[in-house]
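**Q** predicted model and sequence below, questions to follow.
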Amino acid sequence: MGAGLLEVTVDLGDRDYPILIGAGLIGASQTYERAPAGGTAVVVTNTTIAPLYATRVAETLQRRHARVLQVVLPDGEEHKNWVTLNTLFEALLSQACDRKTVLYALGGGVIGDMTGFAAACYMRGVPFVQIPTTLLAQVDSSVGGKTAINHPLGKNMIGAFYQPRLVVADLDVLDTLPDRELSAGLAEVIKYGPIADADFLAWIEANLDALLARDKAALAHAVKRSCEIKAWVVGQDERESGLRAILNFGHTFGHAIEAGLGYGEWLHGEAVGCGMVMASELSARLGLMPAGFVDRMRRLVERARLPVQGPAQLSAPRYLELMRIDKKAEAGAIRFVVIEDLGRAGVRTAPDELVADVIEAHTAA
């Protein structure tokens, strides 16, 4: 670990944990000094990441744990389900993993979510560490303790709030990230600007080309500021009873796209990018934001190489049907995160007819 190490703290009282951001972290023994020691370490990863980084992480953890195991799961959102989760449980049980076991989630959001959920459930709770290998996971899903699997009727509908002990965001692993996955991660970076920090939105617009070129200084700032905002929100509202809902800007529309197409057809960040354009349009049609804001968001999302038009095969009635199953719906009323002022978000309901008009205005012909 070099002098460029950055750190953000998620402040949850006696459950505080650090987010470490920098280059060359995953293979440095100092990185894991604040993770639980002893017992068994289980590196949970997928078929794509295992050949790249699993051995390096496992060898580093051997200095800290009595035994280090690896569990390699299939890659892809379509595998974020009960079958794959049970594969992980079977591996833990067959290797006689006990309550001193520490799970290390080495992968993107799917691995992080499933490993965290497994940690919450296995023997009623074992500690886990997040080692996110995608930009999306580094700036969003690895932070805050939301863990879940998908159900055919809805995304992330079965899960638990369960915080990691440590998050390790190694910027070097982004070098092997496919361009499409990098863009998907930028959707979650972009999100933080309109909901919480207008200056950060302007910074993203000015530095988007550097981010797409994987400039390490730009990535370090984007990851740090994103994590600072998320850590602050989670510290105020860990279980999403109020403020934390603003982190779902674009997600109500986006989750409907993912579920409607079948998980994995669009990447999560692609659906969120398109969903943010729709949510910006809804904000404008509710009279909260000027029309120019919609154009600004559309241009930025498009520059990030993300879709700005929803899939032609999903109708507005199908969106509404799927959104009523969303976790954010209450008594059948769909709740949308909207922008009330640049850098400030809120949660509102809207008439179905208005929502349908927004969807149709942003759906491919």
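**A** On my side now, so go ahead. Worth saying up front: this structure is predicted, and the values here are computed from it rather than measured.
**Q** going forward, measure contacts and count neighbours with C-alpha atoms only.
**A** Fine.
**Q** sticking with residue 150, tell me its helix or strand.
**A** Counting by DSSP states H and E, the element that carries residue 150 is strand 146-151.
**Q** what residues sit buried inside the next helix or strand after that strand?
**A** Reading on from strand 146-151 to the C-terminus, the next helix or strand found by DSSP H and E is strand 154-161. Taking 16 or more other Cα atoms under 10 Å as the basis for neighbour counts, the residues of strand 154-161 that come out buried are 154-157, 159-160.
**Q** cool, and stretch 320-332?
**A** Buried residues in stretch 320-332, counted by 16+ other Cα under 10 Å: 320, 322-326, 328.
**Q** one more: stretch 299-313?
**A** 300-302, 304-311.
**Q** what of stretch 97-108?
**A** Of all the residues in stretch 97-108, those buried under the rule 16+ other Cα under 10 Å are 97, 101-108.
**Q** which single one of the residues you listed is nearest to residue 147?
**A** Residue 147 has its nearest neighbour among those in residue 105, at 11.6 Å by Cα to Cα.
**Q** ok, back up a step: which among the buried residues of strand 154-161 gets closest to residue 356?
**A** The nearest member of the buried residues of strand 154-161 to residue 356, counting by Cα to Cα, is residue 154 at 19.7 Å.
**Q** here's the one I want to compare it with:
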Amino acid sequence: MDNSRITTIEVGGERPYQVLVGRDLRSALPSLVARAAQAAVLYAPPLKEHAVRVADALRGAGIAPLPIELPDAEAGKTIEVAARCWDALGEAGFTRTDAVVGVGGGAVTDVAGFVAACWLRGVAVVQVPTSLLGMVDAAVGGKTGVNTGAGKNLVGAFHPPAGVLCDLSTLDSLPRADLVAGLAEVVKCGFIADPAILDLVEDDPDRHLPELVERAVRVKADVVSKDLRESGLREILNYGHTLGHAIEKRERYGWRHGHAISVGLVYAAALGRLAGRLDEATARRHRSVLDGLGLPVTYPAAAWPDLHAAMRVDKKARGARLRFVVLGGLARPEILEAPPDDLLRAAYEEVGTA
């Protein structure tokens, strides 16, 4: 890939913005927060060096940076951490024209967006995702939130960013396990909307990584442009997430998000096939693609009662009725409403292990 190439992806809707995909994008940051006198830079400890460079870019443009270090990963996605951020903004005298910048993986960008959405009922946020998961999922789309004891992302707000900078250079040092975990969301995009993604993953995901990021971002951008608030179409982005989020909750968020979603995708494929919606070959392809990446495709059979209970408080449920995104074929997502418990269990038996 040409290292100087920058791809711009437009996200439409009531508050349009751009996602830039390329390398060394920090110079684009100041223009996105041009009205700000100061900008909070939220980051987790492993990203301190990158956060310092982001702060330097702001300072060089005459914007005072306010670094705020968060606990790493899901430990930082709590209301207590958000409250600490709000205290820091208050002490710094943050106004409505100031901004928040999220530097890190999906957990950091989720919290940064939530902090920005709530402060003075909404200030600008710019997302600088540094993980593959953050680039293709968390940072794009305007969904922000924190976790509570009741479940993942149940407290949050829709707050589109002023812009997203997907700096591919940060992936060079990303731990392999985190890179592979992020590919689960990329694979999801392939199954729900862009089958070319699956071909690239099966060929060589490392060689095609820049194109995979661009394609996955385009899938999400297209969906959220049409449905910011998850009133209909956006639900398809939750393919594999109903069981995946239940696994994360059962594991007390000790599993990587992508690992849980990988199992959830295999489960959703089994559910779609058993419901008479999805053909056998496409269902099998879920397992082969994900297993080929080294992602988990099974989970303990004895966990089913816990997972079933957790799914009932999922955001996609409507009252007592569970809703699942399934496929009617490749790139043909559909909603399966209130499937019977015996069907849910039968599908789980295909991923459950002793």
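**A** Thanks, I have the structure now. A quick note: this is a predicted structure, and the numbers were derived from the prediction, not measured.
**Q** TM between them?
**A** Superposed pair, TM-score by TM-score structural alignment, normalised by the length of the second structure: 0.96. Supporting alignment: 352 aligned residues with a Cα RMSD of 1.5 Å.
**Q** and the gap between the counterpart of residue 294 of the second structure in the first structure and residue 183 of the first structure?
**A** When the two structures are superposed using TM-score structural alignment, residue 294 of the second structure falls opposite residue 305 in the first structure. Spatial separation of residue 305 of the first structure from residue 183 of the first structure under the definition Cα to Cα, to the nearest Å is 6 Å.
**Q** list the contacts of the residue located most distally from the centre of the second structure.
**A** Relative to the average C-alpha location in the second structure, and by Cα atoms, centre = their mean, no residue lies farther out than residue 62, which sits at 31.5 Å. Shown in contact with residue 62 of the second structure (Cα atoms under 8 Å, 6 or more residues apart in numbering): residue 37.
**Q** and it, which of the three is it?
**A** The assignment at residue 62 of the second structure comes out as coil when based on DSSP: H, G, I helix; E, B strand; the rest coil.
**Q** what does the one 3 residues further on give?
**A** Assigned with three-state DSSP, residue 65 of the second structure falls in the strand class.
**Q** same question for residue 8 of the first structure.
**A** strand.
**Q** helix/strand/coil for residue 111 of the first structure?
**A** In terms of secondary structure, residue 111 of the first structure is helix; the call rests on three-state DSSP.
**Q** for the corresponding residue of the second structure for it, give its distance to residue 46 of the second structure.
**A** Residue pairing (TM-score structural alignment): residue 111 of the first structure is matched to residue 108 of the second structure. For residue 108 of the second structure, the distance to residue 46 of the second structure (Cα to Cα) stands at 12 Å.
**Q** compare those two (neighbour count), which wins?
**A** Using other Cα atoms under 10 Å as the criterion, residue 108 of the second structure and residue 46 rank with residue 108 on top: 34 against 13.
**Q** that one is in contact with residue 42, isn't it?
**A** Yes - Residue 108 of the second structure is in contact with residue 42 according to Cα atoms under 8 Å; the separation is 7.1 Å.
**Q** returning to what we had before: tabulate the buried residues of stretch 299-313 of the first structure (CSV), appending secondary structure and distance to residue 57 of the first structure.
**A** What follows is these, written out as CSV (DSSP: H, G, I helix; E, B strand; the rest coil; distance: Cα to Cα, whole Å):
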residue, secondary structure, distance to residue 57 of the first structure
300, helix, 36
301, helix, 34
302, helix, 36
304, coil, 31
305, coil, 32
306, coil, 32
307, coil, 35
308, coil, 38
309, coil, 40
310, strand, 39
311, coil, 39
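**Q** of these, which is the nearest to residue 333 of the first structure?
**A** Out of those, the member with the shortest distance to residue 333 of the first structure (by Cα to Cα) is residue 310, at 22.0 Å.
**Q** which residues touch the closest one?
**A** Applying Cα under 8 Å, 6+ apart, the residues near residue 310 of the first structure are 257, 274, 359, 362-364.
**Q** who touches stretch 231-248 of the second structure?
**A** 152, 188-189, 192, 220, 223-224, 226-228, 254-257, 260-268, 307-308, 310-311, 314, 316, 324-326, 333-334.
**Q** next step: those residues restricted to strands.
**A** 152, 324-326, 333-334 (DSSP state E).
**Q** among those residues, name the buried ones.
**A** Buried members of those, counted by 16+ other Cα under 10 Å: 152, 324-326, 333-334.
**Q** rewinding a little: shared neighbours of residue 108 and residue 42 of the second structure, which are they?
**A** Listed as contacting both residue 108 of the second structure and residue 42 by Cα under 8 Å, 6+ apart are 70, 102.
**Q** residue ranges for the helices of the stretch 201-350 of the second structure, please.
**A** Chain-ordered helices for the stretch 201-350 of the second structure, with DSSP state H, counting those that start in this stretch as the definition, fall at 209-226, 241-250, 257-274, 280-292, 304-311, 341-349.
**Q** where in the first structure does the second one fall?
**A** Under TM-score structural alignment, helix 241-250 of the second structure corresponds to residues 251-260 of the first structure.
**Q** go ahead and confirm residue 113 of the second structure touches residue 162.
**A** No - using Cα under 8 Å as the test, residue 113 of the second structure is too far from residue 162 to be in contact (10.5 Å).
**Q** and the two? which has more neighbours close in?
**A** The residue with more neighbours, out of residue 113 of the second structure and residue 162, is residue 113; 32 against 21, by other Cα under 10 Å.
**Q** map residue 169 of the first structure onto the second structure.
**A** Using TM-score structural alignment as the criterion, the counterpart of residue 169 of the first structure in the second structure is residue 166.
**Q** check the secondary structure at its match for me.
**A** On the three-state scheme (three-state DSSP), residue 166 of the second structure is labelled strand.
**Q** any idea how far it is from residue 44 of the second structure?
**A** Distance from residue 166 of the second structure to residue 44 of the second structure, counting by Cα to Cα: 17 Å.
**Q** tell me which of the two has more neighbours.
**A** residue 166 (32 against 20).
**Q** name all residues that make contact with that one.
**A** Residues in contact with residue 166 of the second structure, defined by Cα under 8 Å, 6+ apart, are 19-23, 25, 128-130, 135.
**Q** can you check residue 302 of the second structure too?
**A** Under the criterion of Cα under 8 Å, 6+ apart, the contact list for residue 302 of the second structure reads 352, 354.
**Q** residue 2 of the first structure too?
**A** If a contact means Cα under 8 Å, 6+ apart, then residue 2 of the first structure has 22-24 as its contacts.
**Q** narrow these to those in strands?
**A** In strands, judged by DSSP E, the following of the contacts of residue 2 of the first structure are found: residue 22.
**Q** what are the ranges of the helices in the stretch 51-200 of the first structure?
**A** Taking DSSP H, counting those that start in this stretch as the test, the helices found in the stretch 51-200 of the first structure are 55-61, 82-94, 109-121, 135-136, 179-196, 198-212.
**Q** figure out which of the ones you listed is closest to residue 31 of the first structure.
**A** Between residue 31 of the first structure and the helices of the stretch 51-200 of the first structure, the tightest spacing by Cα to Cα is seen for helix 55-61, at 9.5 Å.
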